[in-house]
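Engineer: Just need the structure, nothing else, for what follows:
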Amino acid sequence: MKVYHVFLAVLVGVAIALAQPYLGAAFMSDRVDQVKAIAQEITVLIPETDPQSGKTANGSGFLIARQGNTYTVLTANHVVCKNQSEPCNDPRPGLKVVTHDGREHRLNFNTVKKLPQVDLAILKFESNGNYKLATLGNYDTDHNSEREVQLPNGQIIREYGHFVFASGWPGINPPNISELKYRFSVGRLLPENRMVGFRIRPPEEGYQAVYTSITYPGMSGGPVLDTEGRVIAVHGQNEGTRVSNEGSSGRQPVLIGYSLSIPIAEFLNLAPQASIPLNNITVQTNPPQALNQDDIDAIGTEFVFAGMQEQNAAQPNSAVYWANQGNQYWRALRTEEALGAYEKAIAIDSEFYPVWYGKGLVKTFQEKYDEAFASYNQAITILDKQIAEFPRETERKERREWVVKLRDQIQPLMANSSPPTIPRDNSPAPQTQPNSTVQPSPPSPPPTAPLSTPEPQPETQPETQPGWLW
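Structural biologist: Coordinates of the predicted model:
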């Protein structure tokens, strides 16, 4: 983290179209370093190898208890089992556990226990190593999740959500992820009343917590930590589908979306039903302490560098560029700035469907469901045209299915609203030609923030220039 602080100081003056981050205070906080250190030590890699095909994949998990030399790992059930049956009748082959020190531990599948209904499971392994265990945070995460804050320039803004951190091991999926590498990603947990339009998974799976950290397939089962390093949720779902713009410069990736997790309270409530003892598990019920300015600056730096580390070559006058700016604002729950950037993208290319999808997400968060419905439908209309033009590709079909789910999720919320401006489309997506080859879509890289840009031009800057990115 300290390296980031020094590097960021060097970059002061470099134009970042999103905003000029507030850098008035020296970055002296160790808060993010401490949380990341905890996350790395408690997070485990759960790889699988199919002995017949030789194919490999992985999930994540975290250490929650130890009794003698027996460690207990909490993870998502789909990491260890191909279905949600109780008990598992279709286990994933060749599973093992790899701790943060790189040591591999054999997994006896007989130790796997699925929790009732929800997509959670525990497993055990034997080791004489001395590994750190997670502290679970079981408290009201919605407390003070919407608040007014004053920026250094005196501006009063409405701020949403608490900072959280996702920890896990994204699976290798070329060309986006070419090596197995641990990832730690900052985001914000959506307030309870803003999650309604995003909970598209079946309620019985337990995915009730929505947050904005960038996550990838392979991070399922990993911990979601608060600012004191306590695990408050188990990550399990993201959109996992790349969206891109096909232009003369090639495919330029864009990631718009959010992540889903299961609150730790679900595990604590259901563990006794699965005969899982809680006496060796550490649980704290107090909310985290308020962040000071150094903490906020340090976490904000993490936001900026999440985009900088995997910067692409999108031009500042392109729809991709402005979509990525809007995405990063959306991840920080800066909704008006996100909409401003999306409008810039639409002005450049009104047929770039990820921007309409992004607008739908923001409008859903703002509880403007009619406008969200119209934006989702616009994205679907554009996707239908492109699916018909490129019938062999699966990416757009997968994206369409996701957008349709989100659109249909907010339909009941529009009961007391005026009719949507765009008629609901119930038509199926154009079908793939019989001889087409279906390839899995790799996960998207995180939203980007440019390392350098030309001098700002009035026609390419969002209308609102906030004092903070975060």
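Engineer: hey, let's count contacts and neighbours off CA atoms from now on
Structural biologist: OK.
Engineer: all helices for the stretch 251-400 of the chain, in order.
Structural biologist: 264-270, 293-308, 319-331, 335-348, 353-365, 369-389, 395-410 (DSSP state H, counting those that start in this stretch).
Engineer: Kindly tell me how buried residue 386 is, as a neighbour count.
Structural biologist: Using other C-alpha atoms under 10 Å, residue 386 has 17 neighbouring residues.
Engineer: again with residue 78
Structural biologist: By other C-alpha under 10 Å, neighbour count at residue 78 equals 20.
Engineer: right, and it touches residue 115 too?
Structural biologist: No. Taking contacts as C-alpha atoms under 8 Å, residue 78 lies outside contact range of residue 115: 11.8 Å.
Engineer: tell me which residues in the longest strand seen in the chain are buried?
Structural biologist: For the chain, the strand with the greatest residue count under DSSP state E is strand 56-67. Going by neighbour count (16 or more other C-alpha atoms under 10 Å), the buried part of strand 56-67 is 57-66.
Engineer: Now show me the structure for the sequence below, then we'll compare the two:
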Amino acid sequence: MNYKYTIPTLFIFTFFTIIQPTTAKNLSCNKEVDEIAQKITVLIDINNKDNGSGILIKQEGNTYTVLTAFHNVKNTSLKYTIITPDEQRYPIQGENIKPLGTGIDLAVVKFVSSKTYQVAKFGNSDLIKRGDNVYVTGFRLSTPSIPAPLYDCFDGQVSANERQRTIDGGYNLVYTNSTVKGMSGGPVLNPKGELIGIHGRGDEYDNRDRDRFAGIPINTYMRIAAGVTDKPSIRGLTADDYFKLGFKKYEQKDYREAIVAYTEAIKINPNNADAYYNRGNVRDDLGDKPGAIDDYNQAIKINPNYAYAYHGRGNARSALGDKPGAIRDLQQAVKLYQQQGGNEKWLRAAQDRIRKLQ
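Structural biologist: Below you'll find the model as predicted:
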């Protein structure tokens, strides 16, 4: 088996210190989700007169990436400022605003800060179905009586999640959350507090009172960022193409985009053990140990002699406190490394790990 593009299992631990923003009162929003949302939702000040909202989605050193609706930042003649949950202000230069996709109302905005902010954890918007509970947060516009934008959170249910075609602007996720102006670009979260969409439209968009509000599914962003589409055959890309793309995204530390690419490879070739293994490593690096174990399980199911997968699953089980399971997996990895040869580095690593666990 060729392991040229396989990824060694890594462990990354990030600690965040967050200051809570001022919020408006809304007792209907799930408390746990609301606490997460307050930490990842930013205010986008527009010319000191208007505002939109955005989501902290990535940190690379001192550079943060905010995902928002493109219509919030499309006017190049206006001045934009990101205001973080600790009320720090970060003026945005035009070159740090990047629209995404074709005909999709999304953009990313970058700013630099030495402070530590929490970033959103992504969910899988493809799994969202009609009737699921969702939460939309953002900053409502200021009013004469309240002359400052206020954070708020609204709950509701999904009305539709269109996945077969792209609705105007990419607004395929429709829900009943009664949002207000200023919240465009804010997060749509599932009950776990995972980001599954970017809010951007309400009744006022087409001046019809239909109690319909809409967002762009997070998987739309992920596919654009990873350079893949919903229908890979249109572009003629093979499973191997997506596999290599996943490896490239991993090397660039674009972990979520790497997951999308590996997922596309698996869709085309469900028997690709290496794709499951690599996706498991990416999930492990993102802290999703149960998800990583699921992928390692699939890799082992396809290839029962996959030493690296046993090694990765052993490490993940150890991180979850399953010492007996971890030792069994690591011992199996050692056995296979010895049988297969040429893996001295990983053989020693597995043996060292077993000694530390015993």
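Engineer: and the buried residues of strand 56-67 of the first structure as TSV, adding distance to residue 159 of the first structure?
Structural biologist: Putting these into TSV (distance: C-alpha to C-alpha, whole Å) gives the following:
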residue	distance to residue 159 of the first structure
57	38
58	36
59	33
60	31
61	31
62	31
63	33
64	32
65	36
66	39
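Engineer: any idea how far the residue lying farthest from the centre of the first structure lies from residue 280 of the first structure?
Structural biologist: When distances are taken from the C-alpha mean of the first structure, residue 68 lies farthest, 35.3 Å away, according to C-alpha atoms, centre = their mean. According to C-alpha to C-alpha, to the nearest Å, residue 68 of the first structure stands 11 Å off from residue 280 of the first structure.
Engineer: do the same with residue 127 of the first structure
Structural biologist: Counting by C-alpha to C-alpha - residue 127 of the first structure and residue 280 of the first structure are separated by 17 Å.
Engineer: Which one's more surrounded, the two?
Structural biologist: Shown here are residue 127 of the first structure and residue 280; by other C-alpha under 10 Å, residue 127 has more neighbours (16 against 11).
Engineer: Quick check: that one touching residue 66?
Structural biologist: No. With contacts counted by C-alpha under 8 Å, residue 127 of the first structure stays clear of residue 66, the gap being 9.9 Å.
Engineer: my read: residue 242 of the second structure touches residue 258, true?
Structural biologist: No. Using C-alpha under 8 Å, residue 242 of the second structure makes no contact with residue 258, being 9.2 Å away.
Engineer: Residue 281 of the second structure is in what secondary structure piece?
Structural biologist: Element membership for residue 281 of the second structure (DSSP states H and E) is helix 273-285.
Engineer: and the angle from the helix or strand following that helix to helix 273-285?
Structural biologist: Next along the chain after helix 273-285 of the second structure, taking DSSP H and E as the criterion, comes helix 289-302. Taking axes from the mean of the first three to the mean of the last three C-alpha atoms, to 10 degrees, one finds helix 289-302 of the second structure and helix 273-285 inclined to each other by 170 degrees.
Engineer: against the first structure, where does helix 289-302 of the second structure fall?
Structural biologist: Aligned using TM-score structural alignment, helix 289-302 of the second structure spans no residues in the first structure.
Engineer: chain center to the next helix or strand after that helix, what's the gap?
Structural biologist: As assigned by DSSP H and E, the chain's next helix or strand after helix 289-302 of the second structure is helix 307-319. How far helix 307-319 of the second structure lies from its chain's middle: 23 Å, per C-alpha atoms, centre = their mean, to the nearest Å.
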